[in-house]
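*Asks:* Provided below are the primary sequence and the corresponding predicted coordinates.
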Amino acid sequence: MMDEAETQLKDQITDLDLKQKSATEKDSTDFEEEETRSSSTEGPDTPDQCSSPSPGPAMLHSEAPPVPLYTVRFTDNVSKSGDRIEFTINVRKLNTGTISTITREYEDLAFLDHQLITNQTKPGLIFPPLPPPPIVDPSGAESRSRQILGSSNRNILGDSGMWAKNCRELEKYLELVVQHPVLGIDPLLQQFLDNKDPPPRPNKVRKGWLSGVKTKWESRNSSARDRDEWFSKEREWVAAYSTNIKDASDKFNEMIASRSRLIQQVGHLAAALNITVAGNEGANGMYNKLNSGFSSSLESIKCGMENEVGNEETSFGNCLELYTRCINAENAMLMRRTSLIVDADAALKAVEKAKPNREQEARDASDECEDALEKCSSVAKQEIKRFHQQRLADFRSSLISYVEGEVRCSRENYADILKSIEKMKSYPVPKISCSNLDPNHNT
């Protein structure tokens, strides 16, 4: 009996070891498969199969990002003096909890962006994109107003609405910089946020005369074949996604612009209804009261439509515009990596063609290019995974905010319309006999 029990125990232990070994081998195989995936293999954009590349949660394996050193918040305090617009920023230092208030112009943030890009030695980084500058001249405001309200419209949109949008965009830019694992600890950023006065900057950031030639050369390298299938699929995904998100952002902005034009027309109609006719007695008086009541109803409807458009712009519209710029930033990083591939291939060919007395020098140059490409690829893969995690989280948050805002605005608009209908029904309209009407008189 004891021998049989020992034999059964040994068999159970052997089976358990085999199951653990099988599970370990399966986990290792799954991990290797996930490491070979790129954004073009699977993702939440389509449930089962994805004809166009898109990243999914299974492929987004990256280390936890470091805790940011700062949080930034743009206030409503925006001042304008001539062509200068100053934004007020509340900066919280997380390690001490202290809060400071600084004022910065757009040009200060543009110079910070220039410094962060030029002083970094890692070509695999995806730099947060700087939003376009605010409109400060009257001609620009007029052009923007015509673009939104229509070419025949002569109304000029106020600066307060645009400044609020500029504050949101610049705040999101600084948030992305602060939360970046490399840029967030850059001394240039700390100097920018810690000092009361902005760092000194030149009047105009000048580019070298070779910058245009370099850009054209990099654009020619975009057609170069990639060595790594993971990056090759990512490049295909970026090419397709950049076109689609740009188209979606443009169409969403067109929808907002059309609704803004409708709001303007409703406002004009409400103002026209307030124009009274002579006399406040008899039919004229009743006509004026009805028009006044209808005008107030249209004003309430107009306010509801403005709230709805504001929600659409601040939630999903801002997210589409942001990631239209972000996907261009990722494409720029992939272009820099492709340029390193071209340089490495050229250096390898130079080794094959080198003369014996120059072979070692050419080999050293080739090894240096290969090392730079390997380091760039390692950083770029982590940056892409972090970028997709941020992208999915931001789109999820913006869509939830967009839907909740639409539901809230729809309920408020429905309640306002019901109140307006009841108000119009409550007006006592006297009954007038048709035989007593004189076409030449008001009574």
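*Replies:* Perfect, I can see it now.

*Asks:* for the rest of this, base every contact and every neighbour count on C-alpha atoms.
*Replies:* Will do.

*Asks:* looking at this structure, which strand is longest?
*Replies:* Counting residues, the longest strand found in the chain (DSSP state E) is strand 70-81.

*Asks:* so residue 327 makes contact with residue 242?
*Replies:* Yes - using CA atoms under 8 Å, residue 327 is in contact with residue 242, at 6.1 Å.

*Asks:* who has more neighbours out of the two?
*Replies:* Counting neighbours by other CA atoms under 10 Å for residue 327 and for residue 242 shows that residue 327 has the greater number, 23 against 19.

*Asks:* spit out the contact partners of that one.
*Replies:* By CA atoms under 8 Å, 6 or more residues apart in numbering, the residues touching residue 327 are 238, 241-242.

*Asks:* and residue 179, by the same measure?
*Replies:* Counting by CA under 8 Å, 6+ apart, residue 179 touches 67-68.

*Asks:* ok, 6 Å please
*Replies:* Residue 179 is in contact with residue 68, counting by CA atoms under 6 Å, 6 or more residues apart in numbering.

*Asks:* got the contact list for the longest strand of the chain?
*Replies:* Around strand 70-81, the neighbours that count as contacts under CA under 6 Å, 6+ apart are 85-94, 171.

*Asks:* kindly report the same for stretch 127-143.
*Replies:* Contact with stretch 127-143 is made by 83, 156, 325-326, as judged by CA under 6 Å, 6+ apart.

*Asks:* end-to-end on that stretch?
*Replies:* Its first and final residues considered, stretch 127-143 spans 30 Å by CA to CA, to the nearest Å.

*Asks:* list the buried residues of it.
*Replies:* Buried residues in stretch 127-143, counted by 16 or more other CA atoms under 10 Å: 127-131, 134-135, 141-142.

*Asks:* picking that back up, in helices, which of the contacts of strand 70-81 appear?
*Replies:* Of the contacts of strand 70-81, the ones assigned to helices by DSSP state H are residue 171.

*Asks:* would you show me how to pick out the buried ones of the contacts of strand 70-81 in PyMOL?
*Replies:* To isolate the buried ones among the contacts of strand 70-81 in PyMOL, judged by 16+ other CA under 10 Å, type:
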select buried, resi 85+86+87+88+89+91+92+93+171
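
*Asks:* in the contacts of strand 70-81, find the pair that's most separated.
*Replies:* Greatest spatial distance in those: 85 and 94, 28.0 Å, computed using CA to CA.

*Asks:* can you flag the buried ones in the contacts of stretch 127-143?
*Replies:* 325-326.

*Asks:* reformat the contacts of stretch 127-143 as JSON lines; add distance to residue 309.
*Replies:* Listed next are these as JSON lines, based on distance: CA to CA, whole Å:
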{"residue": "83", "distance to residue 309": "29"}
{"residue": "156", "distance to residue 309": "18"}
{"residue": "325", "distance to residue 309": "22"}
{"residue": "326", "distance to residue 309": "24"}
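
*Asks:* got another one to weigh against that:
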Amino acid sequence: MAASSERSPPPFPASEDTEAAASVPADGDSDEGEDIFVSNVRPLAFPPIYRVSHCPHTGSCLSRSAEHALLYPRPCCYATDLLRAGHSHFLPNRPLCSHHVSALTDVLPLQLEEDEAKDSFDVDVSVTSPEKIGQSELLNYLPSDTSLAMFKSKTFFVRRRFSDFLGLYEKLSVKQSLHGCVIPPPPEKSVVGMTKVKVGMDDPSSVEFVERRRGALERYLQRVVSHPTLLQDPDVREFLEREELPRAVNTQALSGAGFLKMINKASDAVNKMTIKMNESDTWFEDKFQEVESEEQQLRKLHVVVDSLVNHRKELCMNTAVFAKSMAMLGNSEDNTALSRALSQLAEVEDKMEQLHQEKAANDFFVLGELLSDYIRLLGAVRGCFDQRIRVWQRWQEAQSTLQKKREAEAKLLWANKPDKLQQAKDEITEWESRVTQYERDFDRIGMTVRKEVLRFEKEKVKDFKSHIIKYLESMLQSEQRVIKFWEAFLPEAKAVA
């Protein structure tokens, strides 16, 4: 068996397999507390595949002699130009020259920027406040306008349950995550939250839960339709356009499918501990450690923000009690000036209570939800690295099986059993084909994961920047209002004789 550093995989095919997700059974799961949504979309045009065989600097055929060199070799400027042009399917056949050694480092970020500038995503997704239907369903009506030819009409309405979003995520996970795509995760189903909604929509905690889930589903759908690969998925386009969808199943918070997922996760965790991948590219190892570290820090920060929100809510309640007590004291005061000042102070404290409520909501919906989203997204990024390891394990297992088949063939030759020799040769040919295919899959998913991680990091910076600016502007406006409240009260306090 040839060493991995000597392998020369065949060129990639012109198109990838896009296996449809397994159809879900028709048994009825409870869609308790489900919401509804829609959007506008612009499809992408993918560039054709180009294969180039010579380097303009060396004149030699281009190739890779090792895994790292194939995915991200030390660049020649010609390979750099190809990647800048968006032709990442290009695979060389001989070692590249070392001309412009540092150029390829910036190729993927530049390619992402150029793709973003070139592709216009005419997508407008929003989620309306849900309407309660019956005792358990929440339906969101989403009007959409579009000029895209891919839709049947320019204006349409769709309704979506919460389970429809979970079903879309499951379908995308079955198909796209196998190739290394980062699938944005939807918010998890909450049994406690939906129980409160069933009891009464006017309860403050249930109203907060409904708004929180509405915003989370809106952000989830926006991330899906802004992903160039996911946008092309037929399930996504059907979700955005089709008036009625089949009822999604296996989406309950407590179900057999949920327990099966837990078992699979535990099995994957055991495999990761027992099977160590010999990583030849330190980029993947470094990035994975960064993702794990960042996820831990975000979880700690999320706990602190939750504590801050609870503190502001408690401060809000105490301020309301203080304002009420001050108003009663002002009513019982005989001195007219002092009574008026105390009443004015009670009014200021009422305004401060409202301000504390707004600050708590700002902490929760701007900071807290951002952190919650990215904790889930970092979990999805980790899943991409795990999928790459699974593909590598499959490749290694195929190589091991091929080695055993060759050893069996050698034994048959030694034992002089020609009747079984042809079957052994056929099996060797079959497993050689599998090894080549699995090796190619490993190369492909490595390139996809690298591109997905860079895209994720770029989007993360944009999201955090916009949310932090929004948060700071809101805090600044709040402090300006506080100054205005107390400056207006100061003359009343000084007027007390």
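*Replies:* Ah, there it is. Given the structure is predicted, the values throughout are model-derived calculations rather than measurements.

*Asks:* give me the nearest residue to whatever residue of structure 2 lines up with residue 167 of structure 1, chain neighbours excluded.
*Replies:* Aligning on TM-score structural alignment places residue 167 of structure 1 opposite residue 214 in structure 2. Leaving out its chain neighbours, the residue that sits closest to residue 214 of structure 2 by CA to CA, 6 or more residues apart in numbering is residue 127, at 6.4 Å.

*Asks:* so which strand or helix has the alignment partner in structure 1 of residue 165 of structure 2?
*Replies:* Aligned by TM-score structural alignment, residue 165 of structure 2 pairs with residue 109 of structure 1. Residue 109 of structure 1 is located in helix 106-119, with elements delineated by DSSP states H and E.

*Asks:* show me the helices in the stretch 1-150 of structure 1, by range?
*Replies:* Remark: helices assigned in the stretch 1-150 of structure 1 by DSSP state H, counting those that start in this stretch are 2-36, 106-119, 138-149.

*Asks:* so which of those is nearest residue 311 of structure 1?
*Replies:* Proximity to residue 311 of structure 1 (CA to CA) singles out helix 138-149 among the helices of the stretch 1-150 of structure 1, at 16.6 Å.

*Asks:* hmm, back to that, closest to residue 391 of structure 1 among the buried residues of stretch 127-143 of structure 1?
*Replies:* Nearest to residue 391 of structure 1 out of the buried residues of stretch 127-143 of structure 1 is residue 128 (CA to CA; 12.2 Å).

*Asks:* corresponding residue for residue 4 of structure 1 in structure 2?
*Replies:* Taking TM-score structural alignment, residue 4 of structure 1 has no aligned residue in structure 2.

*Asks:* and what of residue 266 of structure 1?
*Replies:* Counting by TM-score structural alignment, residue 266 of structure 1 lines up with residue 319 in structure 2.

*Asks:* next: residue 235 of structure 1.
*Replies:* Checking TM-score structural alignment: residue 235 of structure 1 goes with residue 288.

*Asks:* before we move on, the earlier item: would JSON lines of the helices of the stretch 1-150 of structure 1 with distance to residue 351 of structure 1 be doable?
*Replies:* Converted to JSON lines, the helices of the stretch 1-150 of structure 1 look like this (distance: least, CA to CA, whole Å):
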{"stretch": "helix 2-36", "distance to residue 351 of structure 1": "30"}
{"stretch": "helix 106-119", "distance to residue 351 of structure 1": "31"}
{"stretch": "helix 138-149", "distance to residue 351 of structure 1": "55"}
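
*Asks:* out of those, which is closest to residue 221 of structure 1?
*Replies:* Between the helices of the stretch 1-150 of structure 1, helix 106-119 lies closest to residue 221 of structure 1; by CA to CA that is 20.7 Å.

*Asks:* quick one, longest helix in structure 1?
*Replies:* Longest helix of structure 1, by residue count under DSSP H: helix 359-425.

*Asks:* compared with structure 2, how much does that helix deviate?
*Replies:* In the superposition against structure 2, helix 359-425 of structure 1 averages 1.7 Å from its aligned positions (mean CA distance after the TM-score superposition for structure 1).

*Asks:* returning to that earlier point: residues in contact with the helix holding residue 109 of structure 1?
*Replies:* Contacts to helix 106-119 of structure 1, defined as CA under 6 Å, 6+ apart, come from no residue at all.

*Asks:* which stretches in the stretch 51-200 of structure 1 count as strands?
*Replies:* For the stretch 51-200 of structure 1, strands defined by DSSP state E, counting those that start in this stretch occupy the ranges 70-81, 84-93, 99-105.

*Asks:* superposed on structure 2, where does the second one end up, distance-wise?
*Replies:* Once superposed with structure 2, the aligned residues differ from strand 84-93 of structure 1 by a mean of 2.6 Å; criterion: mean CA distance after the TM-score superposition for structure 1.

*Asks:* contacts for that strand next, please.
*Replies:* 70-75, 77-79, 98-105.

*Asks:* cool, the shortest one as well?
*Replies:* Strand 99-105 of structure 1 is contacted by residues 85-92, 196 when judged by CA under 6 Å, 6+ apart.

*Asks:* taking strand 70-81 as reference, get the angle to it.
*Replies:* Strand 99-105 of structure 1 and strand 70-81 are oriented at 40 degrees to each other (axes from the mean of the first three to the mean of the last three CA atoms, to 10 degrees).

*Asks:* mind listing what's buried in strand 99-105 of structure 1?
*Replies:* Residues of strand 99-105 of structure 1 classed as buried: 101-104 (neighbour count, 16+ other CA under 10 Å).

*Asks:* ok, stretch 299-306 of structure 1 next?
*Replies:* The neighbour-count check on stretch 299-306 of structure 1 (16+ other CA under 10 Å) flags 299-302, 304-306 as buried.

*Asks:* related to what we said a few turns ago, what's the average distance of the longest strand of structure 1 to structure 2?
*Replies:* So strand 70-81 of structure 1 averages 3.1 Å relative to structure 2 (mean CA distance after the TM-score superposition for structure 1).

*Asks:* distance check, the residue nearest in space to the middle of structure 2 against residue 364 of structure 2.
*Replies:* Structure 2 has residue 184 as the residue nearest its centroid, 2.6 Å off, counting by CA atoms, centre = their mean. Separation of residue 184 of structure 2 from residue 364 of structure 2 (CA to CA): 21 Å.

*Asks:* what does residue 403 of structure 1 align to in structure 2?
*Replies:* Aligned counterpart of residue 403 of structure 1 in structure 2: residue 472 (TM-score structural alignment).

*Asks:* kind regards, and thank you for your time.
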